[in-house]
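In: just coords:
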């Protein structure tokens, strides 16, 4: 057999192991150092936005206008006007702190039980969170002097401070948990300390290198800060899995009596090839995000492609070099108890026996189960989650938000009209601004206050218009539509350029852009995946089966996400509650990630089935042989992915919970229901038709799935005998 690319790379690395190992370490260190010196450039608010709201933010950014960090202090009394003694004391405390640039006249609610003191923090709004604590302390002391009222603070800086503290704590815990989890699972899988450490070490170094390179790339294309977390998640998941598949095959060949060199070459030619095909498929799926037309997804695409590419390179170069260097010493640190108990053969035999005996029934039941899980996805509603949806509902910050919004509807999160004119102080423009203010004040769809700021030097004006409702309900959406479609065009038509932004406007525009882009992304990913599977396996049924099975996995994941996070069914299991929506960027992101990651198992399992078939085994026995041979590796790989993703489901922020739970559920279903039940059942039903390729496609290149030829006779006494034999 002619060696494939993976076999040649593995062979070269094994022969030049010092060069491969030290070259890898040099590459990782260089990438980390260069990335650290370059620093990462993050997306601006204008780059994240799209449509009308994105244009509004870009006008402000181009003019150099930074909205000040605004804080609000709510003083609530049980009796009408019971706050009168406390409000002057609170206002004085804010001024005396020395951190407030502007303190506005207090607003009084309609029932006269609440007063709202608003002020802007002095200095750069980007660093306001670092300076707000003295103000919070002063407000708290003033409130303590008036036990008859409730005093609460909420705003840009206090909210950012809460986010920074919470997210920093969450991500530190996630990073400290994910790696030990992966190591512990590998320890159970291999029952040897060194064999468990090697995949984690390769995956971590791949992540570090990719993180450094992402910092360099970010100077040409800015990325969102969460891209690093996504990169860690993907890097650990695929990096460990690729090494696991490779190492398990090498250990399996040694157990069957191959000498060390032959075992390594077979692992490179088979599992190494599967890693290349799988990695290429994952990267192509990630590339679909470039068609979204949004820089957030393009940053995610670059981050995931980088870490997967480097993980693939490490798996087919430095890993075989390490295995060649270590030999059977990779079993160092054996744990005898785990060696005796680690076999999963009995479990998978019990699962496969009825599936292969009644493949039609098994396929129907598995498909029905996945479709039932996917059913809630038909009612999926997406939006840019607001603060009260993102934060746990028992957090003090979110309780304050609700109290302010109840007393002063729309106050915490108003719409913002941005006006750009050649002369913003011209009489016609000033009259248009007054016209909009009067229309908003007279309408019952908007709250108080309607506030205007004019930036004469930049010829820009901003008009803050609170929306009635809770910020995203039908009342708020109708108010935004009225503002955009009637009031703004009536006031500024032919007078000046005017655009509307704000959280709800951003969410609306984001969803509109997603609806336009999701079809091209889906078509691209499905088409390219089909072509890659067709070239890899020279079979139309295999390629079509991969598409259908992956769509079932994604649909089931969508359904679980909607049921848990939109409707709240079982949300308490992950410490959250239903928020009525799925974060707007998640459906597209989850689709491309799951479609890519599902190919890990599909390529690995089907390659083993095809390998057995190419060696003369009929299809049905080949399916059974391939599933049983890969069951242990797939089980371990799936448990690692589920564990890593589930760690993100424990974070405080709702969008990370949705991502972590959605991905972990999907991988769990994919590795069990899909790969262990539906795939063998469908392939058994198709029989020899699995390998159908029409004559007009016979020109496709032939890629062998068979092992490399052995260099020792089969009768040679085994050089390596595992402890559990």
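Out: That came in fine, so what should we check first? Since this is a predicted model, take the numbers as computed values, not measurements.

In: contacts and neighbour counts: CA atoms only from here.
Out: Fine.

In: and residue 580, helix, strand or coil?
Out: Counting by DSSP: H, G, I helix; E, B strand; the rest coil, the backbone at residue 580 sits in coil.

In: so it sits against residue 569, correct?
Out: No - Residue 580 is not in contact with residue 569 according to Cα atoms under 8 Å; the separation is 11.2 Å.

In: show me where the stretch 251-400 of the chain has its strands.
Out: Remark: strands assigned in the stretch 251-400 of the chain by DSSP state E, counting those that start in this stretch are 382-383.

In: ok, residue 647 - contacts?
Out: Contacts here follow Cα atoms under 8 Å, 6 or more residues apart in numbering; on that basis residue 647 touches 174, 177-178, 660.

In: same thing but at 10 Å, please
Out: Counting by Cα atoms under 10 Å, 6 or more residues apart in numbering, residue 647 makes contact with 170-171, 173-175, 177-178, 181, 233, 656-657, 660-661, 664.

In: for comparison:
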């Protein structure tokens, strides 16, 4: 691999105009295609084949108005008044009439029909049923529904329009998320001491991200890609794109400071640091593609979208960056008086060397202290609760959040997410009469189940054999009690089918979300096994060691557990909630664990490779095990520190989003990188290697014969050219040839 990338680096350096033209042409073509076709994002989360989804599809066939997504209009009379007063009643009826004729609305169910009027007569809840699913509802239709509240408001009523139809409509990335890029630029300037060098990783990363993002937007016409997947791709594209070019550029500048010829340095930087970049990128791609083992289509697409972005970032780092290095030429050589040049000439131990010496002086103490700290951080993870977010997590002040809070206060939280029960009586014993009797009994029995607030009588549909009941839980849609109730109703349905032949299926938006969360929770352990297995195999091949993969895997699991603990403390317990803008504590988005494990796995392996590769290289050249750590690890300290700070800054920028899906994921990634880079990779890794000594690099002979040999350290690169030839090539580059 190192030799191939060495030749690619020199080719890209020499043919820099060709490479730059190819990238610009690709960007222009994809952006033009996106400009013409636009995007077609799909915000629906579902599991095809699940009971709730099958029943919902059936309900859409027999009763489109009931099978589509629903909205709510909440009416509240002034204190001391009732909605039944003539003026208020007239205003409410006018609003309901306009809502019934609003675009895409299939039916409006007034409060009197469902009995959703408070005992004091001040507050009432009307249901608005759309004939289509949530992604098919146009934004203009939602605006029209909001406008229907005008007659009621003119009559003096307070109205709130909300419901499931106002769920996530896409993530909007604003100016605050650019803060992470600004912080990344500052870190790069401090790292390189040069604006030209600092700008190259940003230009390369943003160029690669623009190509990947435009391509993904075009693919939304073919695949169901959500805005959350796009946001994840943006986070990853920026973070790894900057980091990968940082690793290569740092090696290039270090070689230039030692007097290496420019083209040779570009090739060797790509053959050494570039090999680690390709390998690290491969681990991220494999981990993200591994999301497909979960078996949930929207999560598979999310993982593949991120993987595409990482692939493009690696391509940009290995082709576009060497081309830019060719254009920059000797202008990237650190000035003799610069801090970068002094660092290469200095015999004084740098901060990284001093840190490594401190952590390896008493390695056992370092390991015990580091592991204990991570275990303490992970303690809250035992209380991790998962669910898909509802409007209770919407931003404060939004119409859907106000409607949600009003309904919860007036009727109970369960009215924000009622369950639909589709009853199939085609095989009912006793025919139509037996079916009617059985459904009456079903409604009565369901009211007695724990956690049930209300049950409506069976309602007929266009099909003679299908009827619908609405069950209102006593708990919020994302509460554990609601999940338990869904399973209780299904257990009860099994008994109904056995005794009467009537089939009951629980469906609706809340039931679909419960099924998605249950599927994700059940797949967490198998997915973790896949990720851990990949970690062991990949590192076993790279470092040809048993201790290194085992250590890396345990460190990764500790980082993940600590990140889970921090998420629970902030998003469930409310620690620092006001500082981070968390508007409601409770369960976090159900696919956070698998996303965190997939992304953090790849990033952790990045840092593992860059830290351990230097140590392994020193040891491979015949150095003492402990001396190899002290000589090889400090070289990665500065680069890994800068890379981690950039990652943290980019992810932290997305914590500012008022989105219940992206915010906890971004926070978990930022905290996970913080812990993994600084506690695990740069503290525990050197300490563990120092503790085990030469045993860290032991591998059974039979296993060594089986494993392929992968050169990511540049051992197979050709020897350096003679000084005279090198000087001649440098003169050519300086003249711009």
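Out: Received the coordinates, thanks. Quick caveat: nothing in here was measured; it's all calculated off a predicted structure.

In: present the contacts of residue 647 of the first structure as TSV; the columns should include neighbour count and secondary structure.
Out: Putting the contacts of residue 647 of the first structure into TSV (neighbours: other Cα atoms under 10 Å; DSSP: H, G, I helix; E, B strand; the rest coil) gives the following:
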residue	neighbour count	secondary structure
170	18	helix
171	16	helix
173	15	helix
174	21	helix
175	16	helix
177	15	helix
178	23	helix
181	16	helix
233	24	helix
656	23	helix
657	24	helix
660	24	helix
661	24	helix
664	26	helix
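
In: any chance of the residues you listed in CSV, with distance to residue 699 of the first structure too?
Out: Compiled in CSV, the contacts of residue 647 of the first structure are given as follows (distance: Cα to Cα, whole Å):
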residue, distance to residue 699 of the first structure
170, 53
171, 50
173, 52
174, 49
175, 48
177, 49
178, 45
181, 46
233, 39
656, 46
657, 47
660, 42
661, 43
664, 39
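
In: kindly indicate which of those residues lies nearest residue 341 of the first structure.
Out: Nearest to residue 341 of the first structure among the contacts of residue 647 of the first structure is residue 181, at 19.3 Å by Cα to Cα.

In: distance-wise, check that closest one relative to residue 27 of the first structure.
Out: Applying Cα to Cα, to the nearest Å, the value for residue 181 of the first structure to residue 27 of the first structure is 27 Å.

In: list the buried residues in the helix or strand hosting residue 30 of the second structure.
Out: Per DSSP states H and E, residue 30 of the second structure falls inside helix 16-37. Buried residues in helix 16-37 of the second structure, counted by 16 or more other Cα atoms under 10 Å: 16, 19-20, 23, 27, 30-31, 34.

In: got it, and stretch 101-109 of the first structure?
Out: For stretch 101-109 of the first structure, by 16+ other Cα under 10 Å, it's 103, 106-109.

In: out of those residues, which one sits closest to residue 555 of the first structure?
Out: For these, the nearest to residue 555 of the first structure is residue 109 (46.9 Å; Cα to Cα).

In: tell me the contacts of the aligned residue in the first structure for residue 527 of the second structure?
Out: By TM-score structural alignment, residue 527 of the second structure lines up with residue 521 in the first structure. Neighbour list for residue 521 of the first structure: 285-292, 514, 527, 588, 591-592 [criterion: Cα under 10 Å, 6+ apart].
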